[in-house]
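Chemist: Have a look at this fold, sequence not included:
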């Protein structure tokens, strides 16, 4: 983990990104947020998700059915006693959330379940 990226974060953001925490469901600013742009890592500004891949899953956290190529790394996570796949920023290794397969929310059949506190939105430039 690259410590320099975490020095400017709030304690809540550090808890998510550095300590692998989880914000309460339906509490995040991006859960019901649907504007055109990209979502970047809050710690290092690495582009992670394009807004056109975001969808409403009803799970209480922002959900995306695709990532920007090379933006995410995956790790096996047994912290809850069952196997999950953790997703982290490929640049700073900050914890973003988890990825799930086989739920049939979208044609891609994948859901990146992401903490709002781990990402930041950058709107597309308006012409």
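Modeler: Sure, I can see it. On a predicted model such as this, the values are computed, not experimentally measured, just so you know. Numbers count the residues shown, from 1 in each chain.
Chemist: Every contact and neighbour count from this point should use C-alpha atoms.
Modeler: Will do.
Chemist: roughly how far apart are the most centrally placed residue in the chain and residue 61?
Modeler: Geometric centre of the chain, nearest residue: residue 114, 3.3 Å, by C-alpha atoms, centre = their mean. Distance of residue 114 to residue 61, given as C-alpha to C-alpha, to the nearest Å: 6 Å.
Chemist: Same question for residue 51.
Modeler: Distance from residue 51 to residue 61, by C-alpha to C-alpha: 14 Å.
Chemist: A strand includes residue 117, no?
Modeler: No. Judged by DSSP: H, G, I helix; E, B strand; the rest coil, residue 117 forms no part of a strand; its state is helix.
Chemist: Now it: closest residue in space that isn't a chain neighbour?
Modeler: Among residues not flanking residue 117 along the chain, residue 13 sits closest, at 5.5 Å (C-alpha to C-alpha, 6 or more residues apart in numbering).
Chemist: Comparison target below:
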């Protein structure tokens, strides 16, 4: 976490105190070297993992789900719910500034793609059919996430 009071260099810091300065170029390439071919396909080529196969789908532990590439916190376990879709689903991000939403008209559908706000990696999609209090379902690829147990 970044001390927001100490920031004077123009970097963008989220309300929750995390540096959102974009990671690009050589730094992003260096971070991507640690990804498996499947993780790379999902995160960098906007792929989708097979439903009901992701390693974090059934995780029930308390903690925070972070971006696999840059470690930015994305979702808290308390917002995870069983959607029946085959992908980890959340009703609210860790911080709204940490998840970018982009219109996605691929495959003959109109959807909203979600990307990490810091490294621009593909995470999944968000749909307006989730539970209260938000009514949203952030449908994520397990391969795009890491889990940090509390």
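Modeler: That came through fine. Everything quoted here is computed from the prediction, not taken from an experiment.
Chemist: TM-score of the superposed pair?
Modeler: The TM-score (TM-score structural alignment, normalised by the length of the first structure) is 0.92; 123 aligned residues with a C-alpha RMSD of 1.1 Å.
Chemist: one step back: more neighbours, residue 51 and residue 61 of the first structure?
Modeler: Per other C-alpha atoms under 10 Å, whichever of residue 51 of the first structure and residue 61 has more neighbours is residue 61, with 25 against 21.
Chemist: now for residue 62 of the first structure: what does it line up with in the second structure?
Modeler: In the second structure, residue 62 of the first structure lines up with residue 88, judged by TM-score structural alignment.
Chemist: now do residue 88 of the first structure
Modeler: Residue 88 of the first structure maps onto residue 115 in the second structure, by TM-score structural alignment.
Chemist: Which stretches in the first structure count as strands?
Modeler: 37-41, 47-50, 54-55, 63-64, 72-77, 84-89, 95-101, 110-114, 119-123 (DSSP state E).
Chemist: Rebuild those strands as TSV, extending it with distance to residue 18 of the first structure.
Modeler: Below are the strands of the first structure laid out as TSV (distance: least, C-alpha to C-alpha, whole Å):
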stretch	distance to residue 18 of the first structure
strand 37-41	12
strand 47-50	17
strand 54-55	24
strand 63-64	21
strand 72-77	15
strand 84-89	10
strand 95-101	6
strand 110-114	14
strand 119-123	13
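Chemist: of all the ones you listed, which gets the most neighbours per residue?
Modeler: Mean neighbour count (mean count of other C-alpha atoms under 10 Å) peaks for strand 63-64 among these, with a mean of 24.
Chemist: how big's the offset between it and the second structure?
Modeler: Strand 63-64 of the first structure, aligned to the second structure and superposed, deviates on average by 0.2 Å (mean C-alpha distance after the TM-score superposition for the first structure).
Chemist: just how off-centre is that strand within its chain?
Modeler: On the basis of C-alpha atoms, centre = their mean, to the nearest Å, strand 63-64 of the first structure sits 8 Å off its chain's mean C-alpha point.
Chemist: just to revisit the earlier point, to residue 25 of the first structure, which of the strands of the first structure lies closest?
Modeler: With C-alpha to C-alpha as the measure, strand 110-114 is the member of those nearest residue 25 of the first structure (10.5 Å).
Chemist: Tell me the residues of the second structure aligned with the closest one.
Modeler: So strand 110-114 of the first structure is aligned with residues 136-140, judged by TM-score structural alignment.
Chemist: which other residues reach the matching stretch?
Modeler: For stretch 136-140 of the second structure, the surrounding residues in contact (C-alpha atoms under 8 Å, 6 or more residues apart in numbering) are 87-92, 123-131.
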